[in-house]
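Trainee: Give me a model of this one.
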Amino acid sequence: MYMSKIGPAQGLSKEGQEFIERVRAIVPNLRSRAHGEEKARKLSAETVKELRDAGVIHMHLPKEFGGGELGFWEHFEMSYLVSQGSASAGWVASFLAQCAIWIRKYSPKVQAEVFGDPDYNGCCGTNQAREGSNIRKVDGGWILNGRWGFSSGCMHSTWAVVSVGHEFEGRKTRMFCLVPMREVEIDDMWYTSGLCATGSNDILAKDLFVPDERVQDMETYISEEAPGVKADPDNELSRCPIFRIAALGHPAYPLGAAHRALEIFREDILPRRARYWGGGPLLQSSTIHRIFGAGYAKLRAAEMMQREVVEGTIQGIRNGFSLEDRADLTLLSATAVDWAAEVVGDITRQAGGSIHFDGQELDRINRDMLMLGNHSTGDVNYAEETCGRVLLGLGLEGRIPAFF
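Mentor: This next block holds a predicted model:
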């Protein structure tokens, strides 16, 4: 199905274009495995291998470690395409790739330890520390204890970045800790109705020693003073604020899933479904024509908004983000998620009860979309309230600026 070509199609490097074509080629395979992966509650080894072989997991690694050193347009396009195969695959692929940007905040020595491992298979990252999680200073490092939720990618990654609240140098902050997955435990508790195959389980650390070079306080970690940024000050990947990554990439999953939902509706459901009691073929219904046309337009508009967010993020990294810039980008991203969810909801209600049988792709997309809309990046009500306040010149009203 035709969708907008606005954005990077004319601007990607040769390497970027080749990367996107490799990703596009595996989408049918991802789609064919999606039902089984949903039942298994995690991506299959075959899917993870295909993502790795296509260059997804290593796309943001420095070239000196065999990475692609690819940028934000490639990340958006990759996530958008993979999510047309499976929203869960798009979610996990994005996390395994994007958390390399988190690691690039650490020193070159740490990066060499992590990225130099030929078995590096991505990183998961979570700020969702459960109550009681804590960290304390010891000679040469820190002792970490706790549980972290929503650890997307933990079933496949080799490293994790977790943050935990702590009083550091007389101020309350968060400490960002880079830890090997082999040194933490995974609690297999991800039983959900949507995004089942993300396997976003809890991870646990017990009396885990983390050396000083793999721990940073939040103020340093998100600033130009982060060791990895100071060592590579001109690199846009290293300089990207980690709290802008979510608003940049997360809308790609619902956009890709909604794109696929419209395809299913047009190519599979409409040609075979008729209204009961003599209502005629669904394809000939003027109501359906309007719903499909409105959904198509809304999805096109959402995609264009999110492409503006990608470009705005790149410009912000280069030139700085004002508070109003961040409000604008956050609001556009949340609205893109919301509109994509509306599209899927509207066509699902026209698709008939048979689409809710086990294994039906549109049913899975609908459930995935409900969960995507409940992520903070899709909370359009909060985004409208908070960003509207900022855009009216009233500030954040207590919201932590670093997380905005």
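
Trainee: Only C-alpha atoms from now on, for both contacts and neighbour counts.
Mentor: Noted.

Trainee: which stretches of the chain form helices?
Mentor: 14-40, 45-54, 72-85, 87-103, 108-115, 218-221, 227-231, 236-239, 242-249, 252-264, 286-319, 323-348, 361-373, 380-391 (DSSP state H).

Trainee: nearest to Met3, of these?
Mentor: The closest of these to Met3 is helix 286-319. By C-alpha to C-alpha, the value is 6.9 Å.

Trainee: tell me the angle of the closest one relative to helix 252-264?
Mentor: If you take axes from the mean of the first three to the mean of the last three C-alpha atoms, to 10 degrees, helix 286-319 sits at 150 degrees to helix 252-264.

Trainee: Nearest the middle, which residue of the chain would you pick?
Mentor: By C-alpha atoms, centre = their mean, the chain has its centre lying nearest to His250, at 4.0 Å.

Trainee: Am I right that that one is in contact with Thr377?
Mentor: Yes - with contact defined as C-alpha atoms under 8 Å, His250 reaches Thr377; the gap is 6.9 Å.

Trainee: Let's compare: structure for the following, please.
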Amino acid sequence: MSQTLADSASTAAAAPHAKANPRSTTATKPSMRERAAALVPGIAARAQQVDADRVIHPDSIQELVDSGLTRAMQASAYGGEEADPADFIAAVVEIGKACASTAWVLCILGMHNWQLAHFEESLQEELFGEDPTTLISSSYSQQGTAQRVPGGYLVNGRWRTSSGVVHSQYAIVGIDVQVDGKPRAHDFVLNLEEVEVFDDWFVIGLRGTGSRSIIAKDLFVPENHAIDRDVVFAKLGPGLKRNDSALFRIDQGVLYATVAAAPALGTGWGFYTEFKRQISNYTRRTDQARIAEERTVLLRLADAGAALRDQESVVLGHMDKAYARAVAGEEYDSLELAEAIFDMSRTSRAALIGPQHLMQVLTASVVVESNPLQRMYRDLLTARQHGTQNVDLHGAAMMNLEMGNEAVSRFILSPARRQAAMDRAAQLYG
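Mentor: This is a model prediction of the structure:
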């Protein structure tokens, strides 16, 4: 483990908010990061097979479940640990050092269990009442339709790239629902036994996430399986009447900004460490130079390490701040939220600084499939394509707000959207 991560995790653990949640079940257990570190050797040993099989190894999934990592962000009322979010993100970073795909799926699964705390209690009981280890994948883009019928909706659609769907029992999908004659984004929870999961995940990197498509045809979905997305953003979900800890008062935009950032950060550290290992005894044949002593290589390594340290501080710092603000009952204003989202959108770019400057040093040896560096590079390139890592999109939203312009952002509610969410929550949940 890098000294930087150890220092950052220690700082997070020592932060004033660390003991703010009296119901947390993690107080007498190893931290999430420590549990993740214990799993790294096995996950690293399976990483090449995960890439080849295009799905997380079942032993890795079982270890993540058994360790409690998948339940880190889950409501304690339903078997979760309600952990410090910075500790969970540090755990994802740790797993990312071993396998980007496994870290990606862990982060996704953890975030979904956090979101379920906002849904109606009847749904939480259905999902977690008998088995708190239930796993939920997602595909949030509104790619389906929902027709109102008695007791719920008739759902049709095809949702792409549902990471972790192979290991899950349910999935959250996005659908626009007509409310007062206008489309409003809703999240629907589908039982995966009732849909088709289609294998179309043939990609350059993050192959092991198994991010397949979900296809639903005339599927009845009960009313309590759906929630207005803006109601969740406004922290007005019906589940919060019971799940009232500060963890669930963190802005979803801050948390979900990490789903690509945390795995990318870990993979950047993995590349950095593996590259140093490979060059430690590497002598270039053409001139017999020791690569580990070349000034240019050392300077590139220095830049790579600095970029990772800086960005790790940014990501974990935002998690600390978001949790502390939630504990204090303080809300982000729109610009603060946009700044946090933008800052974390820069993570995969920062993690790529090292690989882009160092790949050429090892010439042809770095591109063979048996060399883990090429896999990490491909994984980072793919992570950069995630919507949360769109620097231009999130930077423009932030600067529009700073300039006093209207900003379009999925996670940032305008005054009109917030009022509509409040009205909707009052109508539905009282």
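
Trainee: and the longest strand for structure 2?
Mentor: When structure 2 is parsed with DSSP state E, its longest strand is strand 136-149.

Trainee: Touching that one from outside, list them.
Mentor: By C-alpha atoms under 8 Å, 6 or more residues apart in numbering, the list of residues contacting strand 136-149 of structure 2 from outside reads 108-109, 112-113, 153-165, 168-177, 185, 187.

Trainee: Need the nearest residue in space to the aligned partner of the residue nearest to the centre of structure 1 in structure 2, chain neighbours excluded.
Mentor: Counting by TM-score structural alignment, His250 of structure 1 corresponds to Ala260 in structure 2. Nearest residue to Ala260 of structure 2, sequence neighbours excluded (C-alpha to C-alpha, 6 or more residues apart in numbering): Ala383, at 5.9 Å.

Trainee: same deal with Arg273 of structure 1?
Mentor: Of all residues beyond its chain neighbours, the one nearest Arg273 of structure 1 is Leu282 (5.8 Å), with distances taken as C-alpha to C-alpha, 6+ apart.

Trainee: How much space separates the counterpart of Tyr382 of structure 1 in structure 2 from Asp251 of structure 2?
Mentor: The equivalent of Tyr382 of structure 1 in structure 2 is Leu393 (alignment by TM-score structural alignment). Noted for Leu393 of structure 2: a distance of 19 Å to Asp251 of structure 2, by C-alpha to C-alpha, to the nearest Å.

Trainee: what's the answer for Leu109 of structure 2, then?
Mentor: Counting by C-alpha to C-alpha, the gap from Leu109 of structure 2 to Asp251 of structure 2 is 18 Å.

Trainee: In terms of packing, which of these two has more residues around it?
Mentor: Neighbours were counted for Leu109 of structure 2 and for Asp251 using other C-alpha atoms under 10 Å; Leu109 has more, 28 against 22.

Trainee: Aligned counterpart of the more buried one in structure 1, please.
Mentor: Residue pairing (TM-score structural alignment): Leu109 of structure 2 is matched to Leu96 of structure 1.

Trainee: list the contacts for the nearest residue to its match once chain neighbours are set aside?
Mentor: In space, and not counting its chain neighbours, Leu96 of structure 1 is closest to Gly122: 4.5 Å by C-alpha to C-alpha, 6+ apart. Counting by C-alpha under 8 Å, 6+ apart, Gly122 of structure 1 touches 57-58, 96-97, 99-100, 156-159.

Trainee: Go again with 6 Å.
Mentor: Counting by C-alpha atoms under 6 Å, 6 or more residues apart in numbering, Gly122 of structure 1 makes contact with 57, 96, 157-158.

Trainee: To which residue of structure 2 is it aligned?
Mentor: Checking TM-score structural alignment: Gly122 of structure 1 goes with Leu135.

Trainee: State the distance from that match to Gly68 of structure 2.
Mentor: Distance from Leu135 of structure 2 to Gly68 of structure 2, counting by C-alpha to C-alpha: 12 Å.

Trainee: again, but for Met359 of structure 2
Mentor: To Gly68 of structure 2, Met359 of structure 2 is 36 Å away according to C-alpha to C-alpha.

Trainee: and what of Tyr256 of structure 2?
Mentor: 20 Å.

Trainee: so what's Arg71 of structure 2 closest to, chain neighbours aside?
Mentor: In space, Arg71 of structure 2 comes closest to Gly80 once its chain neighbours are excluded; the distance is 4.8 Å by C-alpha to C-alpha, 6+ apart.

Trainee: ok, now Asp176 of structure 2?
Mentor: Ala185 (4.4 Å).

Trainee: Run a quick neighbour tally on the aligned partner of Pro372 of structure 2 in structure 1.
Mentor: Applying TM-score structural alignment, one finds that Pro372 of structure 2 aligns to Glu361 in structure 1. Residues lying near Glu361 of structure 1 (other C-alpha under 10 Å) number 19.

Trainee: ditto for Arg242 of structure 2
Mentor: With other C-alpha under 10 Å as criterion, Arg242 of structure 2 counts 13.

Trainee: which one in structure 1 is aligned with it?
Mentor: Here Arg242 of structure 2 is matched to Ala231 in structure 1, going by TM-score structural alignment.

Trainee: Distance of the residue of structure 1 positioned farthest from its centre relative to Ile347 of structure 1?
Mentor: In structure 1, Gly278 marks the outermost C-alpha relative to the chain mean, sitting 45.0 Å out by C-alpha atoms, centre = their mean. Applying C-alpha to C-alpha, the value for Gly278 of structure 1 to Ile347 of structure 1 is 21 Å.
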